[in-house]
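# sequence and predicted model, in that order:
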Amino acid sequence: MTTRTLDLIIIGGGPSGLTAGIYAQRAALQTVLVEKGLPGGQLNNTDIVENWPGTESISGADLAAAMTNHAKACGLEILAREVVEVEPGLDEHIVRLDNGDELYAPAVILACGGQPRRLGIPGELENYGKGVSYCAVCDGFFFRNKRVVVIGGGDTALEDALFLSKIASSVHLVHRRDAFRGGMILQKRVLAEPKIQVVWDSVVTDLHADGSGVHAVGIRNVKTGAEQVLPTDGVFIFIGYESDNRLVPAGMKMNAKGFVITDERCETNISGIFVVGDLREKFIKQIVTAAAEGCIATQAVAHLVEEKKGKAASCEV
């Protein structure tokens, strides 16, 4: 086991974590970003991004790569490991890694993001990877010229329905309401796409599968109660994300949905621990807001670290 002492530890390499890393380097903070997967987070699973300021259209993977390269060019160290525990302390917090190593720092930024919300219907977990997917960009290729069902009504569901319409033979978009929640531009594109058929006011109740995987879904109209079985080769579920709060220390304040409550500086009720991105309670979750929070939190960290170093220096005199 090895130990290291730093100014700042960032956990998570999505847009908020990478932005925090860039600003940490600009503030000359000794920093390590720990990311167990591919830097960029959910961006890597996004087909096209059209609301990143200054860039009319860019693939999510390309934007993720650009952010990662920018952070590395600034000198940020990205450690490809998994964090297993965050232990708060009075002057320093401890971040334990899966290989037994420990990182110490007066400031930690949690940028853990979220994970796809599941429907919780029969057959969902059993058929994950056998017709059930939560990522159209990852798995759409396997459904070329096949029938697919998309579940959801937000931006991600609309974006991925459009993406799949370029690959699949047909797309049924099932939404529990009579109006979408996604942006108007996406709504217009979906309704204008002849390959997409919207199933309004309906929910998927169960998945029908055999040894080869999913072959149909059960659907119920929430207003009339009418039920039908819709043949399909694949089901793509996009009903939002849940906070990935597994590393949140005991005593940290969260709301009823499991998102962490912070102040305007993104600091939690535990001094020196900040939360940014999709793990944080806020009005809207977008790439631009995540990046902004990474900047805000790191600026707050810089002040915190400077203050602690100043106090330590005065004690030595």
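Good, I have the coordinates.
# please count neighbours and contacts with C-alpha atoms only from this point.
Fine.
# count the residues that sit near the nearest residue to residue 189 once chain neighbours are set aside.
Counting by CA to CA, 6 or more residues apart in numbering, residue 189 lies nearest to residue 162, which is 7.7 Å off, once chain neighbours are set aside. By other CA atoms under 10 Å, 21 other residues sit near residue 162.
# state the distance from residue 162 to residue 82.
Distance of residue 162 to residue 82, computed by CA to CA, to the nearest Å: 34 Å.
# you'd agree residue 124 is up against residue 205?
No. Using CA atoms under 8 Å as the test, residue 124 is too far from residue 205 to be in contact (10.2 Å).
# neighbour-wise, which of these two wins?
Taking other CA under 10 Å, residue 124 and residue 205 do not tie; residue 124 has more neighbours (22 against 17).
# contacting residues for that one?
Contacts for residue 124 (CA atoms under 8 Å, 6 or more residues apart in numbering) come out as 132, 206-207.
# now neighbour count too, for those, in CSV please.
CSV is the format used below for these (neighbours: other CA atoms under 10 Å):
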residue, neighbour count
132, 23
206, 18
207, 24
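# tell me which of these fall in strands.
Among the contacts of residue 124, DSSP state E puts 132, 206-207 in strands.
# just the strands in the stretch 51-200 of the chain please.
58-59, 77-79, 83-87, 93-97, 102-105, 107-110, 114-116, 132-133, 147-151, 170-174, 196-199 (DSSP state E, counting those that start in this stretch).
# just so I know, which of those strands lies nearest residue 275?
Distance to residue 275, taken as CA to CA, is lowest for strand 107-110 among those, at 4.7 Å.
# please enumerate residues in contact with that closest one?
Outside strand 107-110, the residues that touch it by CA under 8 Å, 6+ apart are 7-12, 17, 92-93, 272-276, 279, 297, 301, 304-305.
# please compare the first structure with the one that follows:
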Amino acid sequence: MSIRRQRTPPPARHSKVLIIGSGPAGYTAAIYAARSALSPFLVQGPQPGGQLTITTDVENWPGDKSVQGPELMARMGRHAAHVGAELISDFIVEVDLSQRPFVARGEMGTRYTGDTLVIATGANARWLGLESEVAYRGQGVSACATCDGFFFRDRVVAVVGGGNTAVEEALHLAHFARHVYLIHRRDTLRADKTNQARLLAHAKVTPIWNAEVIEVLGDGRAVTGVALGDTKSGARSSLDIDGLFVAIGHDPATELFKGQLAMDQDGYIVVTPGSTRTSVPGVFAAGDVQDRHFRQAVVSAGMGCMAALEAERFLIDAETLEVLTGEVAV
């Protein structure tokens, strides 16, 4: 006679505010939600602290002349925990936004439920996929001209890409650098005509057409140049530079939410203008997961504040509706 063993349901934990993601947006949302006595859970994800944990010097964070990225994120995490947020070391692999409370399942099976949900999963820069590129990240290779351009004042730099982001990065760098090269694998740009005209007319910017970076060159401490391959002839050449900026796009970390939230054609979560509200009431999106334009830590932190305050307002309105009518807001 066989004995059926009843499966133990996975453990469940509930919070009024569930936050997924632990960059500046997630930590700031946790701080504000905790200060509102909402006892938020913050599930940190695979890279606690987000992209800033792989950034060295940060010189544009208000109040700090210079701070290391990992140190800044550690401070934000400690602040969130100090005011009452619970930081959970787990990785969300599945979410269900079809009803409230919302459900998120962790990698080890734990079910997290939230009356509201703040999505702060960020976005990841696309890289060239070169070993030498990885070796020199933070030592001359960057994916953010706005973040790191200041460090290349009066130096020679190159930008890889052909869209609006690459052109805008090149024009931004031209404010600091002695000269900027734009390396593009085709002979025409994808950027809009206005940006193209500005770039091609700039005396400090030189496009290099039909070329791709095949290796980042350096002395073990810093970038000294790049090896280029001609995309038509296959000929190889080298270019002496002090810094390389990769501007071939970002991928928002929204795979978990596809089919459940409105997104644009590139996978960024769509929010109500001037808000962090998504297409699902009670779900809010903050930071790079919805911001395709600025991608700055201070902007993400501001959105995290907005998301927490909007989540608090949603909960107040939902409780008021239930008291007045006996109906539960959905």
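Now that the structure is in, tell me what you want to look at. Just so it is clear, the model here is predicted, and its values are computed rather than measured.
# can you give me the TM-score here?
After superposition, the two chains reach a TM-score of 0.74 (TM-score structural alignment, normalised by the length of structure 1), with 278 aligned residues with a CA RMSD of 3.7 Å.
# follow-up on the earlier one: ok, the ones in strands among the contacts of residue 124 of structure 1 vs residue 196 of structure 1, which is closest?
residue 132 (18.7 Å).
# trace the closest one over to structure 2, please.
In structure 2, the residue matched to residue 132 of structure 1 (TM-score structural alignment) is residue 133.
# again, but for residue 88 of structure 1
Aligning on TM-score structural alignment places residue 88 of structure 1 opposite residue 97 in structure 2.
# is that match in contact with residue 103, as I believe?
Yes. Between residue 97 of structure 2 and residue 103 a contact is recorded at 6.8 Å, counting by CA under 8 Å.
# between the two, which is the more surrounded one?
Between residue 97 of structure 2 and residue 103, counted using other CA under 10 Å, the more crowded position is residue 103 (22 against 18).
# residues contacting the more buried one?
For residue 103 of structure 2, the contact set (CA under 8 Å, 6+ apart) comprises 95-97, 111-114.
# now residue 111 of structure 1: closest residue in space, sequence neighbours ignored.
For residue 111 of structure 1, ignoring the flanking residues on the chain, the nearest one in space by CA to CA, 6+ apart is residue 12 at 4.7 Å.
# neighbours of the aligned partner of that neighbour in structure 2, how many?
Under the alignment (TM-score structural alignment), residue 12 of structure 1 pairs with residue 21 in structure 2. Residues contacting residue 21 of structure 2 under the criterion other CA under 10 Å number 28.
# just residue 284 of structure 1 next, same as before
For residue 284 of structure 1, using other CA under 10 Å, the count is 9.
# over to residue 85 of structure 1?
16.
# surely it and residue 245 touch.
No. Judged on CA under 8 Å, residue 85 of structure 1 makes no contact with residue 245 at a distance of 11.3 Å.
# quick one, what contacts the residue opposite residue 67 of structure 2 in structure 1 once aligned?
Per TM-score structural alignment, the equivalent position to residue 67 of structure 2 in structure 1 is residue 58. Residue 58 of structure 1 makes contact with 48-50 under the criterion CA under 8 Å, 6+ apart.
# can I get the residues you listed in TSV with secondary structure?
Formatted as TSV, these follow (DSSP: H, G, I helix; E, B strand; the rest coil):
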residue	secondary structure
48	strand
49	strand
50	coil
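# just the buried members of these?
48-49 (16 or more other CA atoms under 10 Å).
# can you list the contacts of residue 58 of structure 1 in JSON lines and add distance to residue 225 of structure 1?
Shown next, in JSON lines, are those (distance: CA to CA, whole Å):
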{"residue": "48", "distance to residue 225 of structure 1": "36"}
{"residue": "49", "distance to residue 225 of structure 1": "37"}
{"residue": "50", "distance to residue 225 of structure 1": "38"}
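# out of the contacts of residue 58 of structure 1, which comes closest to residue 170 of structure 1?
Set against residue 170 of structure 1, the nearest of the contacts of residue 58 of structure 1 by CA to CA is residue 48 (20.4 Å).
# how about that closest one, what's its match in structure 2?
Match for residue 48 of structure 1 (TM-score structural alignment): residue 57.
# which strands or helices does the helix ranked longest in structure 1 pack on?
Ranked by residue count under DSSP state H, the longest helix found in structure 1 is helix 287-316. In terms of contacts (3 or more CA pairs under 8 Å, 6 or more residues apart in numbering; DSSP states H and E), helix 287-316 of structure 1 is packed against helix 15-26, strand 107-110.
# quick one, what contacts residue 111 of structure 1?
Listed by CA under 8 Å, 6+ apart, the contact partners of residue 111 of structure 1 are 10-14, 16-17, 275-279.
# among those, which lie within strands?
10-11, 275.
# how about the nearest residue to the match of residue 132 of structure 1, chain neighbours excluded?
residue 216 (5.8 Å).
# how near is that neighbour to residue 224 of structure 2?
Look at residue 216 of structure 2 and residue 224 of structure 2: by CA to CA, they are 8 Å apart.
# what's the answer for residue 296 of structure 2, then?
Note on residue 296 of structure 2: its distance to residue 224 of structure 2, by CA to CA, is 27 Å.
# got the buried residues for stretch 167-177 of structure 2?
Buried, per 16+ other CA under 10 Å, within stretch 167-177 of structure 2: 167-174, 176-177.
# now stretch 269-282 of structure 2
Neighbour counts over stretch 269-282 of structure 2 (16+ other CA under 10 Å) mark 269-271, 276-278, 280-282 as buried.
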